[in-house]
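> Prediction below, plus the sequence it came from.
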Amino acid sequence: MKNNNLLILLVFTSFFSFSQTYEFETTIDLEATDVISQGSTGTCWSFSTSSFLESEIRRLTGKQIDLSEMYNVRHTYSKKAWNYVMRQGKAQFSQGGLAHDVINSISEYGVVPNVVYSGLSDGETRHNHSKLADSLKTILNTYLDNTKAYTSNWKTDVEETLDYYLGKDITTFTYEDKQYSPQSFLEMTTINPRDYVTITSFTHEPYYSSFVLNIPDNFSNGDFYNVTLEDLVSIANHALKNGFSIELDCDVSEKTFSSKHGLAIIPEEDNNNALINVSKEKHITADYRQQEFENFNTTDDHLMHITGMLKDQNGTTYYKVKNSWGTKGLGNDGYIYMSEAYFKLKTISIMIHKDALPDAIKAKLFNN
């Protein structure tokens, strides 16, 4: 009986010694604007990149400016519509996009504050683009079905639809008692679109070269710089440690990505308690990452904004990731604490200011 009791005690003690709830210590916490919701839209790419640029403005000028996400969205819809028509409907037309679409938009059209272009009609408080996207695609498909029978101008119809759902485009506005155009406002922020680069890590293209990543939302054929997986992590860590936040494109389809718990991990084994108790994670290699990308377990389904780093009680590194799903009922006030293993496996790409690159990696990328 004593032996049985001793065995039970050992099992009980062993279980609780290995079952640790997460305890986090923040090691880097960069300034960022408040977490907000993208509503019922697929425009995380604009919300996350706008948040990233807001932190860049704070870093560069000390100014806190709430940028309009929908101003970028409006102009990108027009670009996507043109691409869809010119490819005769043999391309994706959806609400999705990538970080460089925002950079392309501000290069051509500048930026505006949210207070002058919210993209919401009178009385609306939440974005919903289901009717907008359906209306735009109907116009484009109707035109493509029979271009000769289309009685109006499809480009005009697209712009009028955007006017109706998002608001008319603007060329001048007043902000803090000063008159601006979108381009002069961009100049005031000191953001230079040419300063931002997108970094990825895949084995099907040469390292330290650039290439067009063939993913559905890359309608604009943006270039990605390719580095080793180890260098991708080094770049992210170096950027954060030197005061640069990071735009993140990643996969969030894993059941261990939880906005409720505010956590994203890759446990070594299936474990129903992995989001509650600290669990050993998988070792992520470049080959495994590539395999998950090629079998579509890793896709570019969400973009967010990395604003800091944390560690748990065992010293494991996590990234503090600002999401755009609001804060109500979500863990960590709408932030996700993403383990390094999750980052290594599920990141499609990151965007950073080129000055955030370590010198040795910058030389490899730009001197080849």
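Sure thing, it's come through. Numbering: from 1, shown residues only.

> going forward, measure contacts between C-alpha atoms and count neighbours the same way
Will do.

> Now do the strands in the chain.
All strands of the chain, identified by DSSP state E, fall at 24-29, 173-175, 178-180, 196-200, 209-212, 223-226, 246-250, 257-258, 263-264, 302-312, 317-322, 335-339, 347-353.

> Redo these as JSON lines? Include distance to L136 and mean neighbour count.
Output for those, formatted as JSON lines (distance: least, CA to CA, whole Å; neighbours: other CA atoms under 10 Å):
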{"stretch": "strand 24-29", "distance to L136": "40", "mean neighbour count": "15"}
{"stretch": "strand 173-175", "distance to L136": "27", "mean neighbour count": "13"}
{"stretch": "strand 178-180", "distance to L136": "30", "mean neighbour count": "12"}
{"stretch": "strand 196-200", "distance to L136": "29", "mean neighbour count": "20"}
{"stretch": "strand 209-212", "distance to L136": "27", "mean neighbour count": "16"}
{"stretch": "strand 223-226", "distance to L136": "27", "mean neighbour count": "21"}
{"stretch": "strand 246-250", "distance to L136": "26", "mean neighbour count": "26"}
{"stretch": "strand 257-258", "distance to L136": "32", "mean neighbour count": "20"}
{"stretch": "strand 263-264", "distance to L136": "35", "mean neighbour count": "26"}
{"stretch": "strand 302-312", "distance to L136": "22", "mean neighbour count": "24"}
{"stretch": "strand 317-322", "distance to L136": "30", "mean neighbour count": "25"}
{"stretch": "strand 335-339", "distance to L136": "33", "mean neighbour count": "25"}
{"stretch": "strand 347-353", "distance to L136": "28", "mean neighbour count": "23"}
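
> Comparison target below:
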Amino acid sequence: MKNNILCYILVCISLVSNAQSYEFKTIIDLDATEVISQGNTGTCWSFSTSSFLESEIMRLTGKHIDLSEMYTVRNTYPKKAWNYVMRQGKAQFSEGGLAHDVINSVSQHGLVPDTAFKAVLDEKGSFNHSKLIDTLKITLNQFIKAPKQYKSTWQQDVTNILDIQVGENISNFNYDGISYTPMSFLKMTKINPDDYISITSFTHQPFYTNFILNIPDNFSNGSFYNVPLDDMVSIVNNALEKGFTVELDCDVSEKTFSAKYGLAIIPNDGQDYLQALTSISTEKTITQTLRQEEFENYNTTDDHLMHITGLLKDQNGTTYYKVKNSWGKNSKRVGNDGYIYMSVAYFKLKSISIMVHKDALNKHFKRWLLD
């Protein structure tokens, strides 16, 4: 018995002594704006894609422009409401959205700087949409239930609600002493909405084709190009190497996705997740089959959108993506200044899709994606 206890103690000492804290070396670090918080809203899709476009503006023009996330939100909700009404309430109506919803809004409504759009804030100076969806749904459901008895127009009522809870829309503004409309401001940024491509990797549709990804937040029926998993990883790596950042939609429900530690990993089965977040652990090998299984059993869902801005390696040579989050950075609950260091294993298993500029693609990818 004493020998068994001694052996156990020695094993524990060996494990502790062999544990290595993470040490990261930056390999690629591309321009991005400051990490901010989306507050009490479900609008990560606008915050992350706006950040992505801000980096694109830096790349294209050298200008550092803080875009208004809420201007895009304000112009996307009427489309959500239309979809809900036209489907007679038989559709999801929530705060969620995807990167292409921002691109669609940019194409139709342009861009404005954060200083131009007077977004509604709560008493703490934060975004707070905790009552927005319920308020909108009450109005929309009243119309759907009895359209002939509805006394006003639901479109105008939606506009009034959005004006009060998100902010009033704008048609012109001044920026750096110049008068703009949202569309002329878009032209100044050199952003072309047609240049951006959404890419995913799932086996229930043929590779090297595009299809509508049936996930709840794809209310606008956005199309995605489907590629093998290794190709999707290659596209991200190639984009970063060429100076292009990448928009990311992924699942963040894993215990080993931690804003506190600023880390996202997929340790092997049986490993303690807290230990894995503080000490380097071996990760699970991710296959296309496992990725598909996790998607089809709902272990991987489109929880959250973020912005990949760089590449790092730990002391063992494992590669991680530097991922800009939108949960703020001035908090004890947020590590790495609001960034997540995401292992390639986590990306391969838990990503839903990416968005990149078409010029970030290698020639052989462009050939079948853009033909």
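Yes, it's here. Everything numeric in this text was worked out from a predicted model, so none of it was measured.

> closest one to G110 of the first structure among the strands of the first structure?
G110 of the first structure lies closest, by CA to CA, to one member of these: strand 178-180, at 10.6 Å.

> hang on, the earlier thing: which of the strands of the first structure sits closest to L6 of the first structure?
That would be strand 302-312 among those, by CA to CA, at 31.8 Å.

> The residue nearest the centre of the first structure: what's its closest spatial neighbour, skipping adjacent residues?
With distances taken as CA atoms, centre = their mean, the residue of the first structure nearest its centroid is L303 (1.9 Å). Of all residues not flanking L303 of the first structure in the chain, D249 sits nearest, at 4.3 Å (CA to CA, 6 or more residues apart in numbering).

> For the aligned partner of that neighbour in the second structure, give its distance to D217 of the second structure.
Following TM-score structural alignment, the counterpart assigned to D249 of the first structure within the second structure is D249. Applying CA to CA, to the nearest Å, the value for D249 of the second structure to D217 of the second structure is 11 Å.

> overlap in contacts of these two?
98, 302 (CA atoms under 8 Å, 6 or more residues apart in numbering).

> hang on, isn't the match of D249 of the first structure packed against I354?
Yes. Contact criterion CA atoms under 8 Å: D249 of the second structure and I354 qualify, at 6.2 Å.

> Give the closest residue to the counterpart of D301 of the first structure in the second structure in space, chain neighbours not counted.
When the second structure is aligned by TM-score structural alignment, D301 of the first structure is paired with D303. Residue nearest to D303 of the second structure in three dimensions, not counting chain neighbours: D251, with 4.9 Å by CA to CA, 6+ apart.

> what's near enough to touch that neighbour?
Applying CA under 8 Å, 6+ apart, we find D251 of the second structure in contact with 300-304, 350-352.

> Same check for those residues, but in the first structure.
Counting by both residues aligned by TM-score structural alignment, their matches' CA atoms under 8 Å, the contacts of D251 of the second structure that remain in contact in the first structure are 300-304, 350-352.

> what would the residues you listed look like in a markdown table with distance to N237 of the second structure?
As requested, those are exported to a markdown table (distance: CA to CA, whole Å):
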| residue | distance to N237 of the second structure |
| --- | --- |
| T300 | 22 |
| T301 | 23 |
| D302 | 22 |
| D303 | 23 |
| H304 | 21 |
| K350 | 17 |
| S351 | 15 |
| I352 | 17 |
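
> List the buried residues for stretch 30-38 of the first structure?
Within stretch 30-38 of the first structure, the residues scored as buried using 16 or more other CA atoms under 10 Å are 30-32, 35, 37-38.

> Enumerate every residue touching the equivalent of G331 of the first structure over in the second structure.
Alignment note (TM-score structural alignment): G331 of the first structure maps to G335 of the second structure. Applying CA under 8 Å, 6+ apart to G335 of the second structure gives the contacts 259-262, 329.

> on that earlier part again, which of the strands of the first structure sits closest to K63 of the first structure?
Using CA to CA, the nearest of the strands of the first structure to K63 of the first structure is strand 173-175, at 13.2 Å.

> If we ignore the residues flanking it in sequence, what's nearest the alignment partner in the second structure of Q290 of the first structure?
Here Q290 of the first structure is matched to Q292 in the second structure, going by TM-score structural alignment. With CA to CA, 6+ apart as the criterion, Q292 of the second structure has its nearest non-adjacent residue at 6.2 Å, and that residue is F202.

> what's around the one you found, how many residues?
As a burial measure, F202 of the second structure scores 22 neighbours (other CA atoms under 10 Å).

> contacting residues around it?
Going by CA under 8 Å, 6+ apart, the list of residues near F202 of the second structure reads 226-229, 288, 291-292.
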